[in-house]
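**Student:** coordinates only, sequence not included:
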């Protein structure tokens, strides 16, 4: 299946140090720490935005069971399936 690419803007030519400024094409306001760079046989370049997370938080993404539980908890919250938790209810478990 072919990827759908959308024109995001035009950037100028590389400067004397061979750098390209992406700001005109990348202005959605989201924080990005860097990019993964992909090249294809046609010479096209694809940049994939990357956001770094701390080692302290990375464990969650390395533990599929824990990640699933967190995602289910978020979904339950969004869909209104959570309520206040009392000490009495906690002790009965």
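**Tutor:** Happy to help now that I have it. Since the model is a prediction, treat every value here as computed from it, not as a measurement.

**Student:** rest of the way, CA atoms for contacts and neighbours
**Tutor:** Noted.

**Student:** And the helix or strand containing residue 76, what does it pack against?
**Tutor:** Using DSSP states H and E, residue 76 sits in helix 64-78. Judged by 3 or more Cα pairs under 8 Å, 6 or more residues apart in numbering; DSSP states H and E, helix 64-78 is in contact with helix 55-62.

**Student:** ok, and here's another one to check against it:
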């Protein structure tokens, strides 16, 4: 395996990790903005008010998108990583 092939696999792996984590991070950002706006409008400064809704939303999105994440990760493994291991 050459250096270029190694870095290509590494680049693909990083991209897969970005694609897999994007739904969870996007929901955390949106929920954080909504809760922050709610706190600013009502002057409620409770620390758990920001944490609990974010975690609940992230768990819900993780549960919904688990098949998408698994499909992307297994296709990366079977299409890119495994042929490199077998081939050389």
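**Tutor:** Received it, and whenever you're ready, just let me know what you need. Computed from a prediction, not measured in an experiment: that's the story for all the values here.

**Student:** Give me the TM-score for this pair.
**Tutor:** Superposed pair, TM-score by TM-score structural alignment, normalised by the length of structure 2: 0.23. Supporting alignment: 29 aligned residues with a Cα RMSD of 3.6 Å.

**Student:** got the angle for the helix holding residue 76 of structure 1 vs helix 55-62?
**Tutor:** 90 degrees (axes from the mean of the first three to the mean of the last three Cα atoms, to 10 degrees).

**Student:** Following element in sequence after helix 64-78 of structure 1, please.
**Tutor:** helix 87-91.

**Student:** Distance-wise, check residue 47 of structure 2 relative to residue 75 of structure 2.
**Tutor:** Distance of residue 47 of structure 2 to residue 75 of structure 2, given as Cα to Cα, to the nearest Å: 40 Å.

**Student:** Looking at the two now, which is surrounded by more residues?
**Tutor:** Between residue 47 of structure 2 and residue 75, residue 75 has the larger neighbour count (other Cα atoms under 10 Å), namely 13 against 8.

**Student:** separation between the more buried one and residue 68 of structure 2?
**Tutor:** Distance from residue 75 of structure 2 to residue 68 of structure 2, by Cα to Cα: 11 Å.

**Student:** My guess is residue 49 of structure 1 contacts residue 36. True?
**Tutor:** Yes - counting by Cα atoms under 8 Å, residue 49 of structure 1 does reach residue 36; the two are 6.6 Å apart.

**Student:** Kind regards, and thank you for your time.
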